[in-house]
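[1] missing the sequence, but the structure's below:
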C-alpha cells in the first residue's frame, strides 16, 4: 500500500474511532474541560497524530492506547458522580474571589489570576464596574459566576408586585418552507390554524424560511425574501387598547354622574378592569 494511501486510511480510521469514543463519553467532553480531561485530550490527540503520520507504528497499538485513556476518563466520571471528595480532587472546586463586594486578593493569587484577568471575566458578564459585584466565584473549569448587588440586578415582575407568568418553550413549526407537524401539535395548534395565520400575513408556507409559535400562541415568521415586510399582528394590541378605553370610560362616568350609587359602581368596575389589564398585559403586548 502506498504511503499516502496508508496515511489516508489511518486518518479515516482514527476519525471514526475518536468520534465514537467522544459520543460514548457524552456531551460533557464538548464543554469546558476539567484538569484530567484536558491532559487526556492532549495525550489522545498526540497518540492519534503519531500513529497517523508515522506509518511504522501499528494502527492497533494507537487504537488500544486511545481506548485505554478513554476508559480511564469514563471510570473517573463514574467515580466522580458517586463521590464529592473524589470529584473535587479530580475536577477541582470553585474559589470565591469576591465576597461582600470585596476582592479576596489571596484567593485570586492562589488561582494565578491577575486583576486584569478578573476584570476581563467580569466584562464577559456585562459587568464593567467592580463596585457592582456582591459575590463572585471562579468555577473549577475557569468560568466566572457573579452575583450583582441588589441595586444593579434587573427588575423582575415580583419587584413590581405583578403576577408571575409561566412561559412555555417557543416551538419552531416551519423550517425551510416545510411544516414540522410534531412541533405544531405540541403547541396545541393545527394545520388549519397555521394556514389561517399565514393568510392574515398574505404569505404562503413555501415563502417561510423560519416560523415559530411563542409562549402566548403568536406566530412569527422570517421569509426567504428579506425585502418583503411582514405585517405586525394587531389583534392583541387592539384588544389591550379596548380594555384601557373601557377603564377610562368607566372612570369618566364615575366623575360625571351625580348618583353616589352609580359612582361607586363605575369606580368598582374600573378597578376590576385595571386588575385584568395588569394580568393580561404580558399576553396582549407584542
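    That came through, no problem. Bear in mind that the values here come from a model prediction, so they are computed numbers and not experimental data.

[2] going forward, measure contacts between C-alpha atoms and count neighbours the same way
    OK.

[3] for the stretch 151-286 of the chain, which segments count as helices?
    Counting by DSSP state H, counting those that start in this stretch, the stretch 151-286 of the chain has helices at residues 181-186, 191-200, 235-256, 260-284.

[4] JSON lines please, covering the ones you listed and showing mean neighbour count.
    Formatted as JSON lines, the helices of the stretch 151-286 of the chain follow (neighbours: other Cα atoms under 10 Å):
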{"stretch": "helix 181-186", "mean neighbour count": "14"}
{"stretch": "helix 191-200", "mean neighbour count": "13"}
{"stretch": "helix 235-256", "mean neighbour count": "16"}
{"stretch": "helix 260-284", "mean neighbour count": "15"}
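
[5] who's in contact with the residue nearest the centre of the chain?
    The chain has residue 169 as the residue nearest its centroid, 11.3 Å off, counting by Cα atoms, centre = their mean. By Cα atoms under 8 Å, 6 or more residues apart in numbering, residue 169 lies in contact with 214-215.

[6] what segments of the stretch 1-150 of the chain are strands?
    All strands of the stretch 1-150 of the chain, identified by DSSP state E, counting those that start in this stretch, fall at 95-99, 102-103, 133-138, 144-148.

[7] neighbouring contacts of the third one?
    Spelled out, that is strand 133-138. Contact with strand 133-138 is made by 94-102, 127, 144-149, as judged by Cα under 8 Å, 6+ apart.

[8] comparison target below:
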C-alpha cells in the first residue's frame, strides 16, 4: 500500500475512533476541562496523531494506548459520581478569592493569580469594583463565580413582589422556509393555524427564514428579505385593551345610572373585572 494511502486510512480510522471515544467520555471533553480531563484529551489526540503519520508504528498498539487513556478517566468518572472524595481528587475543588467582601491573598498566591488577573476576571462578569463583591470563587474549570453584595444586585420582580408571566421554551415551527411539524405539534397548533397566522401578516411560508411560537401562542417570524417589516403580534395588547375598556365602561355605567340595583350590579362586576385584570395583566403585557 502506498504511504499516502496508508496515512489516509490510518487517519480515517483514528478519526472515527477519536469521535466515538469523545462521545463516550461526554460533553466535558468539549467544554472547559479539569486538569485530569485536559491531560487526558491532549494525550489521546497526541497518540492518534503519532500513529496516523508514523508508518513504522503499529496501529493496533496505538489503539491499545488510546483505549487505556480512555478507560481510566471513563472509570474514574463513574466512580466519582458516587464518591465526593474521589471527585475532589480527580476534578479538584473551587478556591475562594473573595469572602465577606475581602480578598483572600493567600488563595490568590496558591493558584498563582495576580491581582490584575483577578480584576480581569471580575470585569468579565461586568464587575469593576472589588468593593461590590460579597463572595467570589475560582471554579475547577477556571471560571470565576461572583456573588454581588445585596445592595449591588439587580432588582428583580421577586424583590418588588411583582407577578410576572412564566416563560417556557419557544418552539421553532418554520426553518429555512420549511414547516417543522413536530415542534408545531408540541406548541399545540396545527398547520392550518400556522397558515392562518401567516396570512394575517401577509407572508408566505417560503419567504420565512425562521418562525417561532412563544409560550403564549404568538407567532414571530424572520424573513429572508430583511427590508420587509413584519408587524409585531397584537393579540395580547388588543385583548388587554379590550378588558380595560370593559372595566372602565362598567364604572361609567355605575356612575350614570340612577337605579340603585343596577348601580350595585355595575360596581360589583367592575370590581370583579378589575381583580381579573390585575391577574392577567402580567401575561398580556409585551
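    That came through fine. Keep in mind the model is a prediction, meaning the values are calculated, not measured.

[9] can I have the buried ones of the contacts of strand 133-138 of the first structure as a PyMOL selection?
    If you want just the buried ones from the contacts of strand 133-138 of the first structure in PyMOL, going by 16 or more other Cα atoms under 10 Å, the selection is:
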select buried, resi 94+95+96+97+98+101+127+144+146+147+148
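
[10] just checking, residue 224 of the first structure touches residue 209?
    Yes. Using Cα atoms under 8 Å, residue 224 of the first structure is in contact with residue 209, at 5.2 Å.

[11] Throw the helices of the stretch 151-286 of the first structure into CSV and include distance to residue 44 of the first structure, thanks.
    Formatted as CSV, the helices of the stretch 151-286 of the first structure follow (distance: least, Cα to Cα, whole Å):
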stretch, distance to residue 44 of the first structure
helix 181-186, 40
helix 191-200, 51
helix 235-256, 58
helix 260-284, 52
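
[12] for residue 21 of the first structure, find the nearest of those helices.
    The closest of the helices of the stretch 151-286 of the first structure to residue 21 of the first structure is helix 181-186. By Cα to Cα, the value is 31.6 Å.

[13] for the strands of the stretch 1-150 of the first structure, which one sits closest to residue 163 of the first structure?
    When the strands of the stretch 1-150 of the first structure are ranked by proximity to residue 163 of the first structure, the top entry is strand 144-148, at 24.1 Å, counting by Cα to Cα.

[14] contacts for that closest one?
    Contacts for strand 144-148 of the first structure (Cα under 8 Å, 6+ apart): 121-122, 125, 132-139.

[15] of those residues, which pair is most distant in space?
    Across the contacts of strand 144-148 of the first structure (Cα to Cα), the longest gap, 19.7 Å, separates 132 and 139.

[16] identify the residue of the second structure aligned to residue 150 of the first structure.
    Aligned by TM-score structural alignment, residue 150 of the first structure pairs with residue 150 of the second structure.

[17] distance of its match relative to residue 135 of the second structure?
    Separation of residue 150 of the second structure from residue 135 of the second structure (Cα to Cα, to the nearest Å): 11 Å.

[18] of the two, which one has the most company?
    Each of residue 150 of the second structure and residue 135 has its neighbours counted (other Cα atoms under 10 Å); residue 135 has more, 19 against 11.

[19] just give me the match in the first structure for that one.
    Mapped onto the first structure by TM-score structural alignment, residue 135 of the second structure lines up with residue 135.

[20] where's its match relative to residue 146 of the first structure, distance?
    6 Å.

[21] now do residue 95 of the first structure
    12 Å.

[22] what do you get for residue 37 of the first structure?
    Distance, residue 37 of the first structure to residue 146 of the first structure, using Cα to Cα: 25 Å.

[23] over to residue 277 of the first structure?
    Distance, residue 277 of the first structure to residue 146 of the first structure, using Cα to Cα: 36 Å.

[24] how many residues are close by residue 130 of the first structure?
    By the measure other Cα under 10 Å, the count of residues near residue 130 of the first structure is 16.
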